[in-house]
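Student: build the 3D model from these lines:
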Amino acid sequence: MRMLVVDAFTDRPFVGNPAAVCLLDEPAEPGWMQRVAAEMKHSETAFARPIEAPDADFELRWFTPAAEVDLCGHATLATAHALFETGTAAARPIRFRTLHSGVLTVTRGHDGGLRMDFPACPTTETGPPDGLAGMLGARPLRVGRTSLGDLLVEVADEAAVRGLAPDTGALARLDVRGVIVTAAADEGREYAFVSRFFAADLLPGDHEDPVTGSAHCALGPYWGERLGRTELVGYQASARGGLVGVTLRDDRVELAGRAFTVLDGELRT
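Tutor: So this is what the prediction gives:
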């Protein structure tokens, strides 16, 4: 079966967030999909197959090397890009049926950019867990928990976000899916806020995700309320980095970005 590796939230190779995309012709067993994801070693491997349904065109599932997840933005963007680029999907919005996040729609613009309609993930303010400042190496200003189970931590400024060297082993002991660290952007930037995302239990290597679409489902509403805006751009300041456009629409978030295919081949298994 055909498999691609696509860099998401970028228009050039080796930047943004890479995802493997497996284009299925028929249903696959979850254990097999998990083994493929472990073999690929990307933060996410997406599996898409065509379905005949009144509300959806494809079924979509996402796996990290360790577990299946409920929502993944960059792998959805990568999958839509792969379907459009290979001609598997017609030039119209793609409707993905997911297990836990409803139907997700991705539209391709005339300029090739992709826009994804996702559920918003509101944040409820909480107190910081004991020792959080030491785990992050930065003092938290505000702390909340998102509806996806992430801890969202605002720190002083962009430099604090970029300079983070967290104790990911300590973060792994927190009862959360992942940790989003964010701050308002420095004046004069093309983006409104910066962020980084860590998930020690889900992500291989240094446990940092390069660009996290699902985190922006929380970051968009959080900074939209703080800044009084409905349209923003966020920059995820990982080593690879990437820009995510965010538009707020009631209880939905539209995420915008581009993608670039770096590998197109055959999975022989």
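Student: could you use CA atoms for every contact and neighbour count after this?
Tutor: Will do.
Student: for the stretch 151-269 of the chain, which segments are assigned as strands?
Tutor: In the stretch 151-269 of the chain, the strands defined using DSSP state E, counting those that start in this stretch lie at 151-154, 179-184, 193-198, 208-209, 231-236, 242-249, 252-257, 259-266.
Student: wait, which of the ones you listed is closest to residue 38?
Tutor: Proximity to residue 38, assessed across those by Cα to Cα, is greatest for strand 208-209 (15.8 Å).
Student: ok, and what's touching the closest one?
Tutor: Strand 208-209 is touched from outside by 17, 43, 196-200, 203, 238, with contacts defined as Cα atoms under 8 Å, 6 or more residues apart in numbering.
Student: just the residues you listed now: which is nearest residue 10?
Tutor: When the contacts of strand 208-209 are compared against residue 10 (criterion: Cα to Cα), the nearest one is residue 17, at 8.0 Å.
Student: I'd like the distance between that closest one and residue 119.
Tutor: Per Cα to Cα, to the nearest Å, residue 17 is found 21 Å from residue 119.
Student: can you get me a residue count around residue 77?
Tutor: Using other Cα atoms under 10 Å, residue 77 is surrounded by 27 other residues.
Student: would you turn the strands of the stretch 151-269 of the chain into CSV with mean neighbour count and distance to residue 165?
Tutor: Shown next, in CSV, are the strands of the stretch 151-269 of the chain (neighbours: other Cα atoms under 10 Å; distance: least, Cα to Cα, whole Å):
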stretch, mean neighbour count, distance to residue 165
strand 151-154, 25, 15
strand 179-184, 24, 12
strand 193-198, 24, 11
strand 208-209, 24, 11
strand 231-236, 22, 15
strand 242-249, 21, 19
strand 252-257, 23, 27
strand 259-266, 17, 28
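Student: now the second one, please; I'll put the structures next to each other:
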Amino acid sequence: MQLPIYQLDAFTDHLFGGNPAAVVPLTSWLPDETLQAIAAENNLAETAFYIPTDSGFHIRWFTPAIEVDLCGHATLATAYVLFFVENYVGEQLSFDSRSGILNVRKEADWLILDFPVDTLHKQLLAPPALLEAFGDVTPVEIFRGKTDFMAVLENEEQVRSLQPDVIVLSTLPVRGVIVTAKGEEVDFVSRFFAPQSGIAEDPVTGSAHTTLTPYWAEKLGKTELNALQVSKRGGVLKTKLLNDRVEIAGQVRLYLRGTIEIA
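Tutor: Down below sits the predicted model:
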């Protein structure tokens, strides 16, 4: 069996930036263990698989270790494949997923995700493992979302220079940990650590911005925000809060096309 595969850099306007993702188009679902094995072999933060449906497409996302409920950069990469490689006719796509219906629309070379907003709960007591992992850096505030902790730091420099103990972080019962602060040249910056999901640090995390956007929209008193994820590769995002939805816009660059050979 031969399967097409694409690798793309998401949330960037240049190659070797943003967050790499693999996209594998399918005509029908393969066994879950095969999907997981392909994702492990790719060894990227996420591999997205999709099949056509009567209403659009069904999408699933796998890290090298697990299937996840939501992934922004791999959804953005999948939309790029459909719009610009597979020549999908139209300006909007609809994906069915574990997180419900996700729409993506095209505006020139920007792709705009429409994701459900996260629900934040302030943590009055900081998780001991989080404080231990952060060492001398003490968060200003800590929140718990549906799948992640979010730690707010004092400034951008703290976010950039943070070197958490990912082994200790991996003991927290969440998908990952978002670290954020007000930006110097943008509205806010962030990083995302997810050793629980097999990813020490994710270069750019679209889904984390469903958590970040409502927080910073309230803090800054604005609903349209410019963001940087300040990992080594870096990523540029534009977000917009729309009641219980978040629009997350980014660009994508195609890196490779290939074929998977499955006996």
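Student: how close are the two chains, by TM-score?
Tutor: Once superposed, chain against chain, the TM-score is 0.96 (TM-score structural alignment, normalised by the length of the second structure); 258 aligned residues with a Cα RMSD of 1.0 Å.
Student: and residue 17 and residue 119 of the first structure? Which one has more around it.
Tutor: Applying other Cα under 10 Å to residue 17 of the first structure and residue 119 shows that residue 17 carries more neighbours, namely 27 against 21.
Student: I figured the more buried one hits residue 211, correct?
Tutor: Yes. In this structure residue 17 of the first structure lies within contact range of residue 211 using Cα atoms under 8 Å: 5.3 Å.
Student: so how far does stretch 126-134 of the first structure reach from one end to the other?
Tutor: For stretch 126-134 of the first structure, the first-to-last residue distance is 18 Å (Cα to Cα).
Student: what's next to it, contact-wise?
Tutor: Contacting residues not belonging to stretch 126-134 of the first structure are listed as 139-140, 142-145 [Cα under 8 Å, 6+ apart].
Student: which residues do residue 17 and residue 211 of the first structure both contact?
Tutor: Counting by Cα under 8 Å, 6+ apart, the residues touching both residue 17 of the first structure and residue 211 are 8-9, 74, 241-242.
Student: relative to residue 148 of the second structure, how far out is residue 175 of the second structure?
Tutor: According to Cα to Cα, residue 175 of the second structure and residue 148 of the second structure sit 5 Å apart.
Student: compare the two and say which is more crowded by neighbours.
Tutor: It is residue 148, of residue 175 of the second structure and residue 148, that has more neighbours when counted by other Cα under 10 Å, with 22 against 19.
Student: quick one: which helix or strand includes residue 89 of the first structure?
Tutor: Using DSSP states H and E, residue 89 of the first structure sits within no helix or strand.
Student: sorry, back to before: what is the nearest of the contacts of strand 208-209 of the first structure to residue 171 of the first structure?
Tutor: Among those, residue 200 lies closest to residue 171 of the first structure (Cα to Cα), at 7.1 Å.
Student: aligned partner of the closest one in the second structure?
Tutor: Residue pairing (TM-score structural alignment): residue 200 of the first structure is matched to residue 195 of the second structure.
Student: same question, residue 116 of the first structure
Tutor: Alignment note (TM-score structural alignment): residue 116 of the first structure maps to residue 113 of the second structure.
Student: what's the helix or strand hosting that match packed up against?
Tutor: Per DSSP H and E: residue 113 of the second structure is located in strand 110-116. With contacts defined as 3 or more Cα pairs under 8 Å, 6 or more residues apart in numbering; DSSP states H and E, the packing partners of strand 110-116 of the second structure are helix 72-80, strand 100-107, strand 245-250.
Student: for residue 41 of the second structure, which of the ones you listed is the nearest?
Tutor: Closest among these, using Cα to Cα: helix 72-80, at 16.4 Å.
Student: how far off centre is the closest one?
Tutor: The chain centre lies 9 Å from the centre of helix 72-80 of the second structure; the measure is Cα atoms, centre = their mean, to the nearest Å.
Student: how big's the offset between it and the first structure?
Tutor: Superposing on the first structure places helix 72-80 of the second structure at an average distance of 0.3 Å from its equivalents, by mean Cα distance after the TM-score superposition for the first structure.
Student: helix or strand next in line after that helix, which one?
Tutor: Note on helix 72-80 of the second structure: by DSSP H and E, the next helix or strand toward the C-terminus is strand 92-97.
Student: packing partners for that next one?
Tutor: The helices and strands touching strand 92-97 of the second structure, judged by 3+ Cα pairs under 8 Å, 6+ apart, are strand 57-62, strand 100-107.
Student: before we move on, the earlier item: JSON lines for the strands of the stretch 151-269 of the first structure, including distance to residue 39 of the first structure?
Tutor: Compiled in JSON lines, these are given as follows (distance: least, Cα to Cα, whole Å):
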{"stretch": "strand 151-154", "distance to residue 39 of the first structure": "29"}
{"stretch": "strand 179-184", "distance to residue 39 of the first structure": "25"}
{"stretch": "strand 193-198", "distance to residue 39 of the first structure": "21"}
{"stretch": "strand 208-209", "distance to residue 39 of the first structure": "18"}
{"stretch": "strand 231-236", "distance to residue 39 of the first structure": "26"}
{"stretch": "strand 242-249", "distance to residue 39 of the first structure": "25"}
{"stretch": "strand 252-257", "distance to residue 39 of the first structure": "27"}
{"stretch": "strand 259-266", "distance to residue 39 of the first structure": "14"}
